[in-house]
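Peer 1: Take a look and give me a structure for this.
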Amino acid sequence: MDGINGVMSRIAEIEGFISSLQPPAAATAGTLGGTSASGQAFASSLSSAVAGVGTSGGLTSGLTSGLTSGLGSGLTSGLTSGLATSGAATATTTATGAATATTATSGARNAKGVPVELAAYGNGRIPAAALSSIGVGNHTMWAPAAANFKKLQAAAARDGVTIGVTDSYRSYDQQVDVARRKGLYSQGGLAAKPGTSEHGWGLSLDLKLDGEALTWMRAHAEEYGFTENVPRESWHWTFTA
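Peer 2: Below is the predicted model of the structure:
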């Protein structure tokens, strides 16, 4: 009997402690246990369980019922909110990934290094609308190449260096003419086989360079995506970025 009285006294202490608790502030959405309403439900259920010790079912059934009810409510609320938050985060991540993929493929090139947006036209058959001015005479290039050359030329000018231009995009007919006049590179001349020239994709420039300008190009051109990529032709620079 003394043992039962001790248990009842302890339960009374617990009940008094629970009653003194203030409802907690609203929990962050998705936190296990839900909001303050769930906390109140738990406290209320546990209090009812304590009261039920002396009326029906005894200590075990009363506490089991109260805990199941209170924790069940909190878990349901917390898990529901948490899953909703997780789903939203997943959707955001997926959207971000798609945006990243779109950006990464902007200005993409095929296996031969030809800009995908130009490949369908064919070498030397790029329409004027698909090319951009480089700011020198009527010379044009693929838009990203043109924009970078303008930056390169401006940087050289700030260093007191002049970068001139003698040739840029070449149509197929112009390539035929250059090959006729200067001979094919494969045969010791200076022209690529018509239909294969980097000029025909709007990627290359022939520059007018004195010694100082050539030295500057070899030191800085790569910063702007241009490479000296044809042996025997120090004037030929191609946009490879």
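
Peer 1: C-alpha from now on. contacts and neighbour counts both.
Peer 2: Noted.

Peer 1: Spell out the residue ranges of the helices in the chain.
Peer 2: For the chain, the helices defined by DSSP state H occupy 2-20, 36-51, 58-104, 116-119, 143-158, 172-182, 211-220.

Peer 1: can you redo these as JSON lines with mean neighbour count and distance to Leu131?
Peer 2: Converted to JSON lines, these look like this (neighbours: other CA atoms under 10 Å; distance: least, CA to CA, whole Å):
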{"stretch": "helix 2-20", "mean neighbour count": "12", "distance to Leu131": "77"}
{"stretch": "helix 36-51", "mean neighbour count": "21", "distance to Leu131": "64"}
{"stretch": "helix 58-104", "mean neighbour count": "15", "distance to Leu131": "21"}
{"stretch": "helix 116-119", "mean neighbour count": "16", "distance to Leu131": "9"}
{"stretch": "helix 143-158", "mean neighbour count": "17", "distance to Leu131": "6"}
{"stretch": "helix 172-182", "mean neighbour count": "16", "distance to Leu131": "15"}
{"stretch": "helix 211-220", "mean neighbour count": "15", "distance to Leu131": "24"}
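
Peer 1: Turn these into CSV, columns for distance to Leu203.
Peer 2: Shown next, in CSV, are these (distance: least, CA to CA, whole Å):
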stretch, distance to Leu203
helix 2-20, 77
helix 36-51, 65
helix 58-104, 20
helix 116-119, 11
helix 143-158, 6
helix 172-182, 14
helix 211-220, 16
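
Peer 1: Relative to Ser61, how far out is the most centrally placed residue in the chain?
Peer 2: In the chain, the centroid-proximal residue (CA atoms, centre = their mean) is Thr100; its distance is 3.2 Å. Note on Thr100: its distance to Ser61, by CA to CA, to the nearest Å, is 57 Å.

Peer 1: To compare with the earlier structure, here is another sequence to fold:
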Amino acid sequence: MEGITAIAQRMAQIQSIVAPRPPAASAGAAGTAVSASGTAFSDLLAQEVARTAATASTAATAAAGTSTAGTPTAGQSAATRLGGDGVPTELAAYGNGKIPPAALQEVGTTGHRLWAPAAQALTGLITAAAADGVKVGITDSYRSYAGQVDVAQRKGLYSQGGLAAAPGTSDHGWGLAVDLDLDATAQAWMRAHGAEHGFVEDTPREPWHWAYTP
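Peer 2: Coordinates of the predicted model:
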């Protein structure tokens, strides 16, 4: 749960991290960026971080399968999962967007990095696709917390019709997601074979976004 706690601790820093003029927002009389509804973007960002953190906390508690004494009940794999959200405890200990370089690995020679097991799986996937004459490219991979704030600023929050998860909640921040460069043939190949390598297309409106499911 350290990742969720870290979100709350960084809420106070959001105002200083977010630039004043994100795209898809207009400028208020004082030059503060505002959304179409007139709400300052930084306020929307802070509200979304708080909302998603609370939702994640509730879901994790409900799915944790613990007894009143806090011990895992039968069937709960507490050693490998954080609650029910599928985040390996190794990553949860670092916090979203704060994965150290030693825990990341380059995907082949692409320059893109993911959590080491995910990087290895994606390297194998790209090799398998190439053997079938299909090219799978990468446009984005692991993203730091500050990087996610920047993306949210530029592309808008997903909950507001944009394309970015609230900072501290994105699978990119866990090193578990990639944005792929896919033509129609490669997209079809991924939908047919991605799961064989542990990758699923899990985000509506984003057919390029694929998440590793350890």
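
Peer 1: Once they're superposed, what TM-score comes out?
Peer 2: Once superposed, chain against chain, the TM-score is 0.62 (TM-score structural alignment, normalised by the length of the second structure); 137 aligned residues with a CA RMSD of 1.5 Å.

Peer 1: The residue nearest to the centre of the first structure -> the second structure?
Peer 2: In the second structure, nothing lines up with Thr100 of the first structure, judged by TM-score structural alignment.

Peer 1: From one end of stretch 107-122 of the second structure to the other, what's the distance?
Peer 2: 7 Å.

Peer 1: Apologies, that question was intended for stretch 168-183 of the second structure.
Peer 2: Counting by CA to CA, you get 30 Å between the two ends of stretch 168-183 of the second structure.

Peer 1: so that stretch aligns onto which residues of the first structure?
Peer 2: Using TM-score structural alignment, stretch 168-183 of the second structure pairs with 195-210 in the first structure.

Peer 1: and the matching stretch, how far from the chain's centre?
Peer 2: Here stretch 195-210 of the first structure shows a centroid-to-chain-centroid distance of 33 Å under the convention CA atoms, centre = their mean, to the nearest Å.

Peer 1: Show me what counts as buried in that stretch.
Peer 2: Buried residues in stretch 195-210 of the first structure, defined by neighbour count with 16 or more other CA atoms under 10 Å: 195, 197-209.

Peer 1: which of those lies closest to Ser48 of the first structure?
Peer 2: Set against Ser48 of the first structure, the nearest of these by CA to CA is Leu203 (81.2 Å).

Peer 1: Residues in contact with stretch 159-167 of the second structure: which ones?
Peer 2: The contact list for stretch 159-167 of the second structure (CA atoms under 8 Å, 6 or more residues apart in numbering) reads 7, 45, 48-49, 52, 145-146, 148-149, 151-152, 155-158, 170, 206.

Peer 1: Kindly name the residues of the first structure that line up with the lengthiest helix in the second structure.
Peer 2: As far as residue count goes, and with DSSP H defining each element, the longest helix of the second structure is helix 41-63. On the first structure, no counterpart of helix 41-63 of the second structure exists by TM-score structural alignment.

Peer 1: Span of stretch 158-174 of the first structure from start to end?
Peer 2: Start-to-end span of stretch 158-174 of the first structure (CA to CA) is 34 Å.

Peer 1: what separates it from the chain centre, distance-wise?
Peer 2: 35 Å.

Peer 1: In the second structure, which residue range corresponds to it?
Peer 2: Against the second structure, stretch 158-174 of the first structure falls on residues 131-147 (TM-score structural alignment).

Peer 1: For the matching stretch, list every residue counted as buried.
Peer 2: Val134, Lys135, Val136, Ile138, Asp140, Ser141, Tyr142, Arg143, Ser144, Tyr145, Ala146.

Peer 1: The closest residue to the fourth one other than its chain neighbours and Ala102 of the second structure: what is the separation?
Peer 2: Nearest residue to Ile138 of the second structure, sequence neighbours excluded (CA to CA, 6 or more residues apart in numbering): Leu180, at 4.3 Å. From Leu180 of the second structure across to Ala102 of the second structure, the span is 24 Å (CA to CA).

Peer 1: And Thr139 of the second structure, by the same measure?
Peer 2: Distance from Thr139 of the second structure to Ala102 of the second structure, by CA to CA: 22 Å.

Peer 1: now swap in Gly133 of the second structure and tell me
Peer 2: Going from Gly133 of the second structure to Ala102 of the second structure by CA to CA gives 33 Å.

Peer 1: got it, and Gly147 of the second structure?
Peer 2: Taking CA to CA as the measure, Gly147 of the second structure falls 19 Å from Ala102 of the second structure.

Peer 1: cool, and Ala54 of the second structure?
Peer 2: As judged by CA to CA, Ala54 of the second structure and Ala102 of the second structure stand 30 Å apart.

Peer 1: the more surrounded of these two?
Peer 2: Neighbour totals were compared for Ala54 of the second structure and Ala102, and Ala54 leads with 14 against 8 (other CA atoms under 10 Å).

Peer 1: May I ask which two of the buried residues of stretch 131-147 of the second structure are separated the most?
Peer 2: Pairwise distances among these were taken by CA to CA; the largest, 33.6 Å, belongs to Val134 and Ala146.

Peer 1: contact partners of the match of stretch 168-183 of the second structure?
Peer 2: By CA under 8 Å, 6+ apart, stretch 195-210 of the first structure touches 114, 118, 123-126, 131, 140-142, 145, 162-172, 175, 191, 235-240.

Peer 1: ok, 7 Å please
Peer 2: 123-124, 141-142, 145, 163-172, 235-239 (CA atoms under 7 Å, 6 or more residues apart in numbering).
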